[in-house]
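**Student:** Predicted model and sequence below, questions to follow.
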Amino acid sequence: MNNFRHFFRAGFVLCVLLCMFLGGCSSGPANKYGTFNENVPLVTDTAVLTGKLDNGMSYYVLGNPKEENRIFLRLAVKAGSILEDDDQKGVAHFVEHMAFNGTEHFAENELINYFESIGMAFGPEINAYTSFNETVYMLEVPADDPEMLDQALLVLHDWASALTFDETELEKERGVVIEEWRLGRGANGRVQDKQLPFLFNGSKYAERLPIGDPEIIRTISRDRVIDFYKEWYRPDLMAVILVGDADPQKLVSAIKKTMGTIPAPEETRVLPEYSVPPRTEADILVVRDPELKYTTIQILEQKDFRGIKTAGQFREEVIKGMALSIFNDRLAEKTQDADPVMLSTYAGFQQLAKTSRFSYLGMIPQPGRFEEAFEMMITELLRLQQFGITETEFSRKKETFLESVEQDWLNSETVLSSERIGDLLQVFLYGEPMLSKRDQYNLYMQILPYITLEDLNGAVENWLTGRGNIMMISAPESAADIPDRAGLFNLWQNWIPEEPLTPYEEDNSSRPLFEDSDLPGPSGKITAEKKYSKTDIREWILSNGAKVYFLKTDFMSNENLFYAFSKGGASLVQDRDYPSSIASIDYALMSGLNNFSAIELEKKLAAKTVRVTPWLTDSWEGFDGISSNKDIETLLQLVNLYFSKPYFTDSAWASYIIQQKAVVESRKNAPVEQFINIIWKLVYNNDPRRQRLSENLVAEMDRKTAEAIFRERFTDAGDFTFVFVGSANEKELKDLCIKYIGSLPSSGKKEDARYTGKGFPSGVVSDTLKMGIEPQSRVYMGFGGDVEFGPEEYELFDIFMSLMDIRLREVIREKMGGSYGVSVYGSLTGYPKPRFLISIEFGCEPGREEALSDAVIEQIHWLQNTAVPQSYITKLRETYRRSSETGFKNNKYWQSRITQSLMRGIPVDAIKDTETTIELITPERMRQMANTYLDTGNYVRAVLLPQDAP
């Protein structure tokens, strides 16, 4: 399951600022903020049907026809690890696991088998998680068969009240839970073990991590597991939430019919509420670990927080978000210096307990420069506190936020059920209302125009008092640049810059991003066009040879996805220049465009919904991007500039090389990173063009060569194919393509990539790495080689990967309890040379590597020699049918299918022909594929063992 093991990680604490303000409100009387009343309580969308059953269970129902033929279901229980007794640590999570191992109406694994048989995959559509304060079960079912909804509600009924806790299944599941715990160990797990008690300051949260105590999981009695279930899984602590393409009233009736039969308990324990005691004095924690990849510094301050429930609180969150977004922009600029002492930075706030959250400021310093980096971070904090935010920054950020709100509103009619059901979870669990998109938009429009620069500067003062009162540092044991505790305290609380601080300054070029004079030539014209009748895809061939494909959709009201590709890639680069090709894309991105630095370019695009990113692989080069309708011209301008006016600077190169050296250094003591190095060497047969980042590789990178490679690969637009999928106006897009793509130069030459690999090794090749202090092992098994195949094989290959995933999960996880999960992934490549690679990877207890590897080989032989049972074929067919059903209502799916078809030479009109693929999913075809792709006499195997393993 998706066990929620830790909010607060030993490295980055990601700050997703725009996501913090979701909510809304209806209008109030006019005051200093306009038509806005800060005391008005936020109210949940009136389209939501909500109530309580006689047994005390809550329900929330929302119809959403935009995500067609799907109903999303949640069972939320206000019972998490915080409620465990001392001898039950980990039981809340254990109960969650047992919910999938037998209920009154679904014995053992019948539950998962049923949902897979109707096309719902374990993981994406069938899952659960446990946190400190809640456990949430998640299902997704098609809406076209009432029986499927009935069965899904019956599952929720059983989860809520009728788990069987079969003794045999419970014993097997102990191993799975322990393997999940083992998977989370390592340097970050050990750091977390010390940081969380320190951060939670003696509260119960410090002693109740949801993953629990593995020794308790190994030995706890069945009765004590059931005790937790009986005590806390009760209707008054539960809610059923349904969102989807169905009549809401009928959904309510179905809930009442099935869930209303659960009896209310005669006696109940009061649900306690736990808090984190505020820290009264400044304190420091330093944690060192031999396997940590880098040093992190975080200063924090605990704040009381009980959710966003009024319009005034909503406004405060928006203001804080704007202010911190600006501060993060400033910090990010420092990481792009020619000699960056801060490699990564982050500022924000995050809720860790139900009644409090932490403001934080942190960074990763360049190795060996701790004090210098810390002083820079404090300098920027003091600069912000002393001088505040500038008018220019404020105006730009307000414009950015207004643009984001506008785009969200334009797409509000196509909001996904998966998003809405997440919002309704917050309503039940934390009392934060989920407002309608219209009320949310109206509230933003009442707030944003009236926010002032003074408001933002006030939020800065309230975000972090002084320099905070908590400092946490995690570092490799070898880091010699960290002062002792007294020195750290003095640096943190008392250091001041030698020179007086000055306000933040920036260069604000008024020059537009693109002018018509920037066009490299006259606009082209369309020489041929075509419409594919079965898919409605348009094809335009421009006079310079470039091809454009466009599919107009209405899945999102204001979204356009973009992709472009051309043959060649890094395969056309000489061996000696290959290291520089690796650097070429990042070098271009870190430099900028059209004589704008990367920082200047970001500011030019701040108030636009647009992104274009070049990419380069061994056989291809191209672009990936997205834009709103009104910014699609900017997208094409950016594409034009990458061809005609890329920009390369010495400072960007210097910064890039320093960062790459830091990455190399950070990997040296990390067992998993060194394990991946071994896997690469085995799989790619020590190919010098297939190596991971290393000191030697970085040393061979050359600035001028990297620039030359980029210019060479992105110079001839006539050899490119451009794909657009989305809501753009067809005539407008066509005219823009004629102007911005058609004006690009073309030599008329068509390139081909060359195969540069050494080929998959012969025989059984293996290697073992002994590294790491945790009792955890990992096993990798890779199968690969050359292969001949037809165009239908691409999709069948992915389906075969799903078959292996299901079978190995059933045997390795469910039957043997040997691993939390087995990852099965593969690639089938037809260009420039047909070949394949299948990877199987899992973690396990030391000592079980051989037995589990043998079990994998045994299952491969089973697939090769046995007609796959029809139950598996049904699962594969239905999963493919249902995933295609939803995919064809999704821009990203269409973009991927169109580009894959074009790159593979498959007619785009065949994209919707799913029935042909379904007919090919047969027991015999799956058996043939097992024999084609899984030669047990020719594979590679890598094993990671603890350093003290015998």
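**Tutor:** That came through, no problem. Residues are numbered from 1 along each chain as shown.

**Student:** Could you use CA atoms for every contact and neighbour count after this?
**Tutor:** Noted.

**Student:** mind checking the longest helix of the protein?
**Tutor:** If you go by DSSP state H, the chain has its longest helix at helix 311-334.

**Student:** so after that one, what's the next helix or strand?
**Tutor:** Of the helices and strands lying after helix 311-334 in sequence (DSSP states H and E), the nearest is strand 342-353.

**Student:** Which other helices and strands does the helix or strand just after that next one contact?
**Tutor:** Downstream of strand 342-353, the next assigned helix or strand under DSSP H and E is strand 356-365. Using 3 or more Cα pairs under 8 Å, 6 or more residues apart in numbering; DSSP states H and E, the elements in contact with strand 356-365 are strand 296-304, strand 342-353, helix 370-387.

**Student:** The ones you listed: which one's closest to Phe714?
**Tutor:** Closest approach to Phe714 among those is made by strand 342-353 (29.1 Å; Cα to Cα).

**Student:** what distance separates that closest one from the centre of its chain?
**Tutor:** 17 Å (Cα atoms, centre = their mean, to the nearest Å).

**Student:** quick check: angle from it to strand 356-365?
**Tutor:** 160 degrees (axes from the mean of the first three to the mean of the last three Cα atoms, to 10 degrees).

**Student:** mind checking how far the longest helix of the chain is from the chain centre?
**Tutor:** 22 Å.

**Student:** that older thread, how about CSV for the helices and strands packed on strand 356-365, with mean neighbour count added?
**Tutor:** Putting these into CSV (neighbours: other Cα atoms under 10 Å) gives the following:
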stretch, mean neighbour count
strand 296-304, 21
strand 342-353, 22
helix 370-387, 18
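
**Student:** With distance to Glu432 added, can I get these in TSV?
**Tutor:** TSV is the format used below for the helices and strands packed on strand 356-365 (distance: least, Cα to Cα, whole Å):
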stretch	distance to Glu432
strand 296-304	16
strand 342-353	14
helix 370-387	31
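
**Student:** Tell me which of those sits nearest to Ala187.
**Tutor:** strand 296-304 (12.9 Å).

**Student:** which residues are in contact with that closest one?
**Tutor:** Strand 296-304 is contacted from outside by 10-11, 278-279, 355-365, 374, 464-465, 467-475, using Cα atoms under 8 Å, 6 or more residues apart in numbering.

**Student:** Below is an additional structure, to be compared with the one above:
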Amino acid sequence: MPFSSRALRFVLLLPLLAQPLAAQRVAPAAPARATAAAPVAIDRTPWLYKGSDITPDPAWQFGTLPNGVRLAVRRNGVPPGQVAIRVRVDAGSLFEKDSERGFAHFIEHLTFRGSQFVPDGEAKRIWQRMGTTFGSDTNASTTPTQTVYKLDLPGATEANVGESLKILSGMIAAPAIIPAAVNAERPVVLAERREQPGPQVRIGDLIRGTFFAGQPLADRSPIGTVETLTAGTADTIRAFHDRWYRPERTTVIISGDMDPEVAMRLVAQHFSGWKGIGTAPAEPDFGKPDPSKPVSATLVEPGVPVLVAMSVLRPWHFNNDTVIFNQKRLVDTLATRLISRRLEQRARAGGSFLQAGVDLDDVSRSANVTSVNVVPVGDDWEAALRDVRAVIADAMASPPSQAEVDREYADYDTAMRTGVETARVEAGAKQADDMAQALDIRETTTSPQTSYEILKDARAKGMFTPETLLASTRRIFQGDATRVVANLHAADPAAPAKLAAALKADVSGLAGKRRAQAAVTFDKLPALGRPATVTAREKIAQLEMEQVTFSNGVRLLMYPNASESGRVYVRVRFGGGWNAVPADRTTPAWSGELALVASGIGSLNQGDLDQLTAGRRLGLDFDMGDDALSLGAITSPADYPDELRLIAAKLQAPAWDPAPVARAKAVALAGYSGLEASPDGVLSRDLEGLLRADDPRWKTPSREDVNKLTPAEFKRFWAPRLASGPIEVSIFGEVKPDDAIAAVARTLGTLPPRKGATGPAAPVRFPAHNARPVIRTHSGPDTQAAAVIAWPTGSGVTAIAESRRLDVLAQVFSDRLFERLRNEAGASYSPSVASQWPLGLTGGGRLVAIGQLSPDKVDFFFRLSREIAADLAARPVGEDELRRVLVPMGQQFLRASTGNLFWLRQLSGATFDPRLYDATRSYPSDLVAVTPAILQETARKYLRPDTDWTMAVLPRDKGSATAPSSAR
């Protein structure tokens, strides 16, 4: 809904966003195709629903151009002004010959370099001038079965949508697959391949190779091989393009704030002239599961937790997407959810495995697969697999109770009903992505209401009973082949045979007695005290929010905004966050996210709470921020009062179940193996602590620290933190103000007044400038390294405008680093630069550049980063370069500010620090005020050569060699 503050934001950003389209256009690199002068006849047959009796979603309009290009278009105003475009090509890595592995993905890269209507590298800049952010608004993805080109165009007009479709049509039909482009992009593609996490890639390759042995999917990873990518030429890559990139294999999907008829006309204008080259190829055969192939396989990857993956495979075949087909699949879905819940209950109780779950999926049109994934406690995979199979065998032996069935149905019903209630605010980008996914798996889409009706009709038919779920369970665990793969931490030549034997071992009767969950109501929660009274209530100028103070000191920030129908965001902040954690020793702070919520409330454990919230939109998400802890959830207008009650009970009477603490320790210890297996793992382990001068609050705890944590110590650390610090409640969404105030009064308002954090917060320090980089090593491939360079900045609300100038500076830096490190040198696939300015800490701000690259390019990264920093300080950026950063940032703000979550994040803590209100209001004016001169001044102030800090992560066998130079 329109309101004054939004109008103010738009007015302030108009000078930034206004620019004639003519200035965005670039002369074509090649002669343009002639587009049809006369209107193109579009066949309006709803092709998606051929063979289906599902009620079509009336919001989607369909069409087919005379050349075979298909269209799916709908109007959607979320966020306002944005048009989401997807161009899907029905071709992926499964369409490649042996010598073409990786070509489908290579073509995705080449299309963004240059094509029929734009010269090399210019498409990114054109779309930046239109307000897009590269990587999030403009991107593409290649899977085994499709390639999808993505554009989320903000501030869309008929002119810039038409220009974008013209560019996309040239990218798809006529990319510049020429030797110069191929040779320039090849290092980038190889860098992307090199930067993939080695252990995970090897496990994924083994799983595909074992599960799909005898089928193309077994060795058709989209990234390809070094050999084929190196051997690829413009001619061979173009041959793949010309064979599979054809009009009849292409669908243009548009969901956005635009008249669908206009969108269809523009698609027809720019795509109807495209003609395929040569004869259309036959559809490839993806094969069937081969029962003659080996049953089991293992590998040793110490950098990944021990795990077991099991699958039951059946041939995939196309099914008409009918109502009854979907209803039968819903029965199967509930059957897998029920088994997964039993497995989770067993894991919580301290079983032999940390995690286990069952899923059912059609995989890349190659097989229908029931998959089981198990993470053991420690290294004993045999016990974990035995216990998981025992639970599955028990589920196949006898039916579940009706109460179990009803429990799973209630949660599924809630999820689908939520989809109906929030359909009006579903983003156009999600709808476009969902349509592309539906096409990939050969299914239809329909409205959330129709989907919900299909679910309810299945229940009315009596399809969800103990007997039907038993039959489903037995069916989904039968197939043409059963396979199992395990990752171990120590070599065992007998492991494959042991795995194969484990699949046949009799596990009947080992599951033990099924756990019957007792009914739980809100009456089981601890009783709350007397409601508070309101002592102050005031409106927040220009923001249409209210701040309310209660007699017990609780403060409420309320935004009764119904623009997101069916959603209410609840967040309760309390305590002191990281500021209140000791800075002179290690603590159990790491354990909160893993165990605090799961420890229960009063006499109720996590299983009881799951039962309590069944069929409701209730939850408890815990977060530890810089200056506060928080509990919250996204709930509904009907459920938010009980969400508040749940949080109040957690703060008043937290339980201290020891089982979640034991599980948290096991989870943390299982993760250590990956922290040294790759540059990324080392960075995740060490970088935050190093960038804060080894402050123990941000250092990863040692194995010894994790092992020594006891339930008693866990309680000693967390109990006072749950009980201290002022409480701020934020309620944003579809609520009535008086009702929301009353709900807070009788929940959080019943808690006794709380003491503030004791003592001043410890300052956060940046590490001293180093002449040579800090060196860490990893145990992964010797082709992988990482480099980090950082400069100290600032923190706090007072200088918030400075933080926004640094955000702009970081984006300019990032664009330059991307162009030179990736596009020109091919040294890194995804270098990044970011500014972090903590509002709630006394220090800790920094601007950080990170690149993953080969070890021999580490020095080059440092040299190039310093060259960019020096140039930004020495001379102003160009007007066009600045606009290509400011316009996307302004559009990101406009889009984000239409949602409640944006305001919730910006204003958390504002009831106790009113400066945050002004800081939020000032964002547009701060952004508009950035000029080349101001940006240069900011660079001079912060990007100083005498303050930077560097770090390199090298392969272990190279880490002892001479460290990369940090000298200029």
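**Tutor:** Structure received. None of these values were measured; they are calculated from a predicted model.

**Student:** out of the helices and strands packed on strand 356-365 of structure 1, which comes closest to His93 of structure 1?
**Tutor:** Nearest to His93 of structure 1, of these and by Cα to Cα, is strand 342-353 at 17.7 Å.

**Student:** returning to that earlier point: what range in structure 2 does the longest helix of structure 1 sit on?
**Tutor:** Helix 311-334 of structure 1 lines up with residues 323-346 of structure 2 when matched by TM-score structural alignment.

**Student:** That stretch: average distance to aligned residues in structure 1?
**Tutor:** Compared with structure 1 after fitting, stretch 323-346 of structure 2 deviates on average by 1.0 Å (mean Cα distance after the TM-score superposition for structure 1).

**Student:** In that stretch, which residues have enough neighbours to count as buried?
**Tutor:** Under the neighbour-count criterion of 16 or more other Cα atoms under 10 Å, stretch 323-346 of structure 2 has 323, 326-327, 330-346 buried.

**Student:** And for stretch 280-292 of structure 1?
**Tutor:** Buried residues in stretch 280-292 of structure 1, counted by 16+ other Cα under 10 Å: Ile284, Val286, Val287, Arg288, Asp289, Glu291, Leu292.

**Student:** what sits up against that stretch?
**Tutor:** Taking Cα under 8 Å, 6+ apart as the rule, stretch 280-292 of structure 1 contacts 186-188, 190-191, 194-195, 198, 468-478, 485, 489, 666, 669-671, 772.

**Student:** before we move on, what about stretch 890-900 of structure 1?
**Tutor:** 553, 555-556, 560-563, 723-726, 887-888, 908, 911.

**Student:** what about the equivalent of Leu935 of structure 2 over in structure 1, how many neighbours?
**Tutor:** Aligned against structure 1 by TM-score structural alignment, Leu935 of structure 2 finds its counterpart in Met926. As a burial measure, Met926 of structure 1 scores 23 neighbours (other Cα atoms under 10 Å).

**Student:** Could I get the buried residue list for the host helix or strand of Met926 of structure 1?
**Tutor:** Assigned by DSSP H and E, Met926 of structure 1 belongs to helix 923-933. By neighbour count on 16+ other Cα under 10 Å, the buried set for helix 923-933 of structure 1 is Pro923, Met926, Arg927, Met929, Ala930, Asn931, Tyr933.

**Student:** From those, pick the one nearest Met701 of structure 1.
**Tutor:** Using Cα to Cα, Tyr933 is the member of these that sits closest to Met701 of structure 1, with 36.5 Å.

**Student:** Look up how far Ile470 of structure 1 lies from the closest one.
**Tutor:** Distance of Tyr933 of structure 1 to Ile470 of structure 1, given as Cα to Cα, to the nearest Å: 55 Å.

**Student:** got it, and Asn508 of structure 1?
**Tutor:** With Cα to Cα as the criterion, Asn508 of structure 1 and Ile470 of structure 1 are 37 Å apart.

**Student:** now Gly90 of structure 1
**Tutor:** 28 Å.

**Student:** Which one of the two is surrounded by more residues?
**Tutor:** Per other Cα under 10 Å, whichever of Gly90 of structure 1 and Ile470 has more neighbours is Gly90, with 30 against 20.

**Student:** Return the residue of structure 2 aligned against the more buried one.
**Tutor:** Under the alignment (TM-score structural alignment), Gly90 of structure 1 pairs with Gly102 in structure 2.

**Student:** Apart from its chain neighbours, what residue comes closest to its match?
**Tutor:** Gly224 (3.5 Å; Cα to Cα, 6 or more residues apart in numbering).

**Student:** Residue in structure 1 paired with the one you found?
**Tutor:** Checking TM-score structural alignment: Gly224 of structure 2 goes with Gly212.

**Student:** Doesn't its match lie inside a strand?
**Tutor:** No - with DSSP: H, G, I helix; E, B strand; the rest coil as the criterion, Gly212 of structure 1 is assigned coil and is not in a strand.

**Student:** hang on, it packs against Asp85?
**Tutor:** No - using Cα atoms under 8 Å, Gly212 of structure 1 is not in contact with Asp85, being 11.4 Å away.

**Student:** Settle it for me: which of those two has more neighbours?
**Tutor:** More crowded of Gly212 of structure 1 and Asp85, by other Cα under 10 Å: Gly212, with 23 against 13.

**Student:** and the more buried one, how far is that from Gly80 of structure 1?
**Tutor:** 11 Å.

**Student:** which residues do those two both contact?
**Tutor:** With Cα under 8 Å, 6+ apart, Gly212 of structure 1 and Gly80 have common neighbours His93.

**Student:** So which residues of the stretch 851-968 of structure 2 form strands?
**Tutor:** 949-955 (DSSP state E, counting those that start in this stretch).

**Student:** For it, which segments are assigned as helices?
**Tutor:** 858-874, 879-896, 900-907, 915-921, 923-928, 932-942, 956-959 (DSSP state H, counting those that start in this stretch).

**Student:** For Asn685 of structure 1, give me its contacts.
**Tutor:** Neighbours of Asn685 of structure 1 in contact, by Cα under 8 Å, 6+ apart: Lys758, Gly759, Phe760, Pro761.

**Student:** Now do the contacts for the third one.
**Tutor:** For Phe760 of structure 1, the contacting residues are Val683, Tyr684, Asn685, Gly784, Gly785, Asp786, taking Cα under 8 Å, 6+ apart as the criterion.

**Student:** Can you get me a residue count around Arg713 of structure 1?
**Tutor:** The burial count for Arg713 of structure 1: 21, using other Cα under 10 Å.
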